[in-house]
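K.L.:
No letters, just coordinates:
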């Protein structure tokens, strides 16, 4: 009897839903690749569960709606020709696996293949590309992908409800049945290819969210992972979906579910809690929930970029020629670049409206500022896409007519397929990049821009510090990890215009600092810390624990100090970072219970340091040493912003008796400090004022001036 975890979907009997023919077998039973058919090794012998691991090579099976291939039909022979799409994230995934792992791709083709040539095509793809195609009948694919995926799931996951016929499509059960049927065909293909007890199966994106249900029903011990490339909406949005339970159950039949950000994971967990009564807990840096006797792990897995591949493109002769061409064409101009799909959620029209407002309010920028907007080909040809395109061109023409001239075009729209080298050239030449989506997944454009600016071939001075500026919508998945970006609400056109202007006029030194921070983060997303030798045993215990939480928390870092270790989470998602900090605190207290170390939590940090060492003790030592050395103090300033600074305030109050003390906390809160400042801006102003102050009555014995403040605020 099937488990209740498969209920509803299996009851639909998808083979009979649309009365569609079964996909013809594309693979013969005897293969030359070990383990390509479950239960058969390279010699045609049975691989039982005990012998498979040693005789059959470990494989990763990546299942997605589309194979990562470019496809063309030879005009002479009419045969299909294939090549890997090197821009595809699915294709780049293989570089993240062990070289010993075999990677097999399962997915559809971007062209319809006649039934008579399907078997030949399938064999060619398997032999030459390790790809296994699923052939969906045209009508099924139209209702599955063009219908349920693109016009029901995709808008809903981007927070668009079908409030009226012109605002997303209403739920259509025929399209849902097509979705179920297509997922069933994918499941058949996976089971035809996989050794389910040994292979690792990774399912990608919202097109295949109930595929895990069919696979789990076939083999309960199958090793399943799922990664969602789009946002997952809040429970208030998701619960409007009539088949909400079926999709949640589909995901819960996985062993691991990955999301771009903690926000998306939190929304999913909230749906599981409110709609299915499932509880979850965070343990050892990971989130897990129990579902029918299994633990389903939830992980935050932000997608990165292939830096080596991107850097190599910048050095190609064709890229260098394009960079030179851009430099000559836009000489003397400040360039802003945007690269977006043409759809209603990428905010292209809002971006243009903000740029129009900027030129209107700042006439001096006219003839000096150019927005290069690259538009990726639309993934669907729906009415909403056509309307978005019409609106974009309407605003574009209005801006260029109002503020352009024969020698100046304020907005340059590139609405055609743009090769990687050309995009890289524009990235490397742009003073600012703007991502203004009203709702988006991770979006890798900012990271590509940062890397291209760092390796820009246009710079004559290789030692010069590089700069970049980012204006990023707060509704984009990458926003939390880009702490140096100017975050904007894309709907607030005036504020976006102000942000663009700020990015352009910002001091070079500030641009350099922001760029360096972003580039460091881009390079160290898989960073392994180069730690100095640790003499104290407690550091060696604390280090791997902190490393575990750093890997599990996007945006967190570890700082190595002589006096201890500090885990920072100021650049992580605020809610997730705080949750992880609380758990890390408890975890470290447990493992260091018998060690001469203390664990403290401060503002965006968790710190481990030796017992008896505090800011108060250090401040007391510094001031006492100065007094003993004959350096009396007339005035002491002490500034800090978190609980650990209270020891410093108290220590200075008790240590210094002959000098005037200015103890100041940052933020209005109970404190042992007598004074307060509202924020760090006020701190900088205060220190600048003190530095510029002069003694109206200088003496032969000028007063010693010592400033003590916490650099971590």
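P.N.:
Good, I have the coordinates. Every value quoted in this text rests on a predicted model; they were computed, and no experiment measured them.
K.L.:
contacts and neighbour counts: CA atoms only from here.
P.N.:
Fine.
K.L.:
what are the ranges of the helices in the stretch 451-600 of the chain?
P.N.:
493-505, 508-523, 537-552, 574-591 (DSSP state H, counting those that start in this stretch).
K.L.:
can I get the ones you listed in JSON lines with mean neighbour count?
P.N.:
Output for those, formatted as JSON lines (neighbours: other CA atoms under 10 Å):
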{"stretch": "helix 493-505", "mean neighbour count": "19"}
{"stretch": "helix 508-523", "mean neighbour count": "18"}
{"stretch": "helix 537-552", "mean neighbour count": "18"}
{"stretch": "helix 574-591", "mean neighbour count": "17"}
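K.L.:
Ok, which of those comes nearest residue 59?
P.N.:
In terms of CA to CA, the element of the helices of the stretch 451-600 of the chain nearest to residue 59 is helix 537-552, at 24.3 Å.
K.L.:
Now do the closest one: which elements does it pack against?
P.N.:
On a contact count with 3 or more CA pairs under 8 Å, 6 or more residues apart in numbering; DSSP states H and E, helix 537-552 meets strand 557-561, strand 564-568, helix 574-591.
K.L.:
Included below, for side-by-side comparison, is a second structure:
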């Protein structure tokens, strides 16, 4: 980082990424080394940026664009000046790129959307792609330019208004600018640095940074509101923006309303839920990563405000403005003070309209009250600016004509390009009432400046009249809140402020000022940075931090462009190695292989997909075909949610049959599908065992009868009718939801409805069913997009527990276990298999999820195609082993195989296991406790206390240290010794 001031080892460098550096550039004399003179900006926004990283521990490095265009020949000199004197890293843009990024996408598209405005009827012309839009008329920034345009403060392209419907035209430039920022940050980044991205011009920067800086703490702070999800979804790049923002570790908002809109957008567009986290933060789980969200509004630096107040009597511009206000002060006028940018969102015309009504309703106040309004001209959104300026000038002239005079206007209006901090402090100190009528506002420091100027004021404490749509109105509880659209509301607040007793005025001012005392920008910034560091540590505790870790599988890169994301996994998670799996398969002799059905052996497609249209549908209940099969289409199972489950291919069935023919294999296919569906799809594969309804029914390959989990107990499903009727009432009130009634379960599915409303309905349904089914042996399971009621103990963890227990007790402990599945129910089984393997020291255990996602499995396969390739590879191994076994040199003696032992072992479902399971029903039952029951069944040490662990080890030692014959011999010897001792004692006492 050449040129940057070195930080001490304990310092943390904070790379503050902002669109425009808080610096003011002016042309320097030709004798200067650098052709530009640079100083810190004194605008309210510039002062805020300068103080956000001002703690003793944090050192700022600013990355951003200069506010003016810097010619190519001046870039090197400006770069060195900014690095050496201001600790700033400039990002130089050419005029066209900067124009399309800021004027086009930021101000033309994002600005109205993020302020909850769908600007469909923007006056900027909307054209077809084949016809270029007419050049927008020049704005105030270019109207006064003469021949020496190169000497002007800026030589950016003239401002233009972009129609939001053309938002795709500037998206490429928006991304390009973010990439340039990422390049600069990466060049100067060092381990331990914090990267703090500010506001909407750089929303996709985090996505570019995460690709290179895995160990970095990356944060975003929004200065503008975040729109409601209904407005945000009008963006053509809505998911790209959300995914890019979620690449950060921490996202900050001013108020909870904005955070709520963001979280709702994540839920509705990406299906992500949020939860509360430590220290009052919120957390969104995204691809296995936790993204923390906070809501916090800052104040201002009081010591800096006091310094400005002390300079008011010495600064020439401040003295000049004070002299201009002297007649108003001498006339004892009550001054309403305002400074606003001339754009529609600031509501200046609404303010003037309300002030006009005030003067009409209270004629006695016309000589006592004056509105001093400064309008700051804009160099962007020229149509908005011109329209607002026209309204303001028209209203000011009309109000002064009605109620004032040229010598004594009731509205003093002046438009300026900028207004320095000292000039603003003169206005605030002179004014009595701060009047704000914005219709949608983000971060602003102006009300805090007003409070600072009036603190300890000898005669007037000042009153804030604030729009309820402003952010600061949520934290300044002493302000008078108004609805700017309701003129009478604003009039009432003005009257109340004028007539407010001194004690109430001081009380309200003290209440507001206390917030500034408690939340100066520097302390607020330190708190935010501490939260950002905390978010980074949470990420570092499980994320990959180096290239060497990459192989361990903690981090996984997925997708391209803005579909790129980083998934986070437990250590060791990696793609399954087919060759190594085949070698382990060949060297084992007792293999248990389990495959899920839907999503593992077959695809699930939407009815609207072209591939899905190639299938005809089978009725779920009767497995009968709709129409004929003479059109060449393939059969499939149709689901109620508009999807189809494609049939298992003939090649896959052939490979499965090869695996089932191996006498050393026991192969299962399990599913939540019903028995009829599994029989129709897999019934003709010899040697294949089936599990239906998530484990309620099991069937061996040599049997036509299904075993039931509760075969020795009456199967009472009377509750199904009640539950179905209740769910149907919710379905009728929840558009897009449906009810599925299976043999052993009833499901409320709301995947396809509004997710937020669906969650509300699901929560209420869950509570109602919990009360209804208190005395029933049922489990209510609430998952992502569904609520399911089924008999207690029905899940794949229980099913695999029974299969493994049966193998261990009646067959043999497997030396090779492979289990592959794709959904949440399979995750329960993965953990149970892991517990069994740890307890039994199983040589080879391969749990595999389908699709790259956070999972309890050890490995993953990308798709159904890879699962089918794995099955084919194992079937090839089986064929080779079969040829080897049939060679002339092979042994011909008959042996008892693993498969034959399994088939001859009797029923898989153990009554003892079911009775133990039933005992668990009296406890507080949930899916997690059932998993614990299964884990404890195989490996009690994973869930027991140290003392219980020692007792368990003692019992285990007794069981494993002696053979059965040795134990019988010891019992006989002990009995003889006992009889002899008893005989000797009897003789002694006689």
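P.N.:
Good, I have the coordinates. All values derive from a computational prediction rather than experimental measurement.
K.L.:
just to revisit the earlier point, now tabulate the helices of the stretch 451-600 of the first structure in a markdown table and tack on distance to residue 311 of the first structure.
P.N.:
Formatted as a markdown table, these follow (distance: least, CA to CA, whole Å):
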| stretch | distance to residue 311 of the first structure |
| --- | --- |
| helix 493-505 | 25 |
| helix 508-523 | 12 |
| helix 537-552 | 25 |
| helix 574-591 | 32 |
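K.L.:
mind checking what residue 388 of the second structure lines up with in the first structure?
P.N.:
Under the alignment (TM-score structural alignment), residue 388 of the second structure pairs with residue 388 of the first structure.
K.L.:
Tell me the spacing between that match and residue 346 of the first structure.
P.N.:
According to CA to CA, to the nearest Å, residue 388 of the first structure and residue 346 of the first structure sit 10 Å apart.
K.L.:
neighbour count winner among these two?
P.N.:
residue 346 (22 against 19; other CA atoms under 10 Å).
K.L.:
ok, for that one, nearest residue in space, not its chain neighbours?
P.N.:
residue 437 (3.9 Å; CA to CA, 6 or more residues apart in numbering).
K.L.:
and if you look at residue 262 of the second structure?
P.N.:
Using CA to CA, 6+ apart, the nearest residue to residue 262 of the second structure is residue 226, at 6.3 Å.
K.L.:
can you pull the contacts of that neighbour?
P.N.:
Residue 226 of the second structure makes contacts with 114-116, 258-259, 261-262, as judged by CA atoms under 8 Å, 6 or more residues apart in numbering.
K.L.:
mind checking what residue 961 of the second structure lines up with in the first structure?
P.N.:
For residue 961 of the second structure, no residue is aligned by TM-score structural alignment.
K.L.:
ok, how many other residues are close to residue 961 of the second structure?
P.N.:
Close neighbours of residue 961 of the second structure, defined as other CA under 10 Å, add up to 9.
K.L.:
right, and the secondary structure at the residue nearest to residue 262 of the second structure would be what?
P.N.:
coil (DSSP: H, G, I helix; E, B strand; the rest coil).
K.L.:
where's the spatially most central residue of the second structure relative to residue 261 of the second structure, distance?
P.N.:
The structure's the second structure has its C-alpha centroid closest to residue 284; by CA atoms, centre = their mean the separation is 4.2 Å. Separation of residue 284 of the second structure from residue 261 of the second structure (CA to CA) stands at 13 Å.
K.L.:
what's the answer for residue 864 of the second structure, then?
P.N.:
Residue 864 of the second structure is 37 Å from residue 261 of the second structure, where distance means CA to CA.
K.L.:
gap between residue 313 of the first structure and residue 466 of the first structure?
P.N.:
19 Å.
K.L.:
same question but for residue 366 of the first structure, I mixed them up
P.N.:
26 Å.
K.L.:
How about residue 558 of the first structure?
P.N.:
Noted for residue 558 of the first structure: a distance of 25 Å to residue 466 of the first structure, by CA to CA.
K.L.:
Ok, residue 691 of the first structure next?
P.N.:
30 Å.
K.L.:
if you count what's nearby, which of these two comes out ahead?
P.N.:
Remark: of residue 691 of the first structure and residue 466, residue 466 carries more neighbours, 21 against 9, as counted by other CA under 10 Å.
K.L.:
Please look at the more buried one and residue 450 and confirm they touch.
P.N.:
No: between residue 466 of the first structure and residue 450 there is no contact under CA atoms under 8 Å: 9.7 Å.
K.L.:
circling back to that earlier point, under a three-state scheme, what state does the residue nearest to the centre of the second structure occupy?
P.N.:
Going by three-state DSSP: residue 284 of the second structure is strand.
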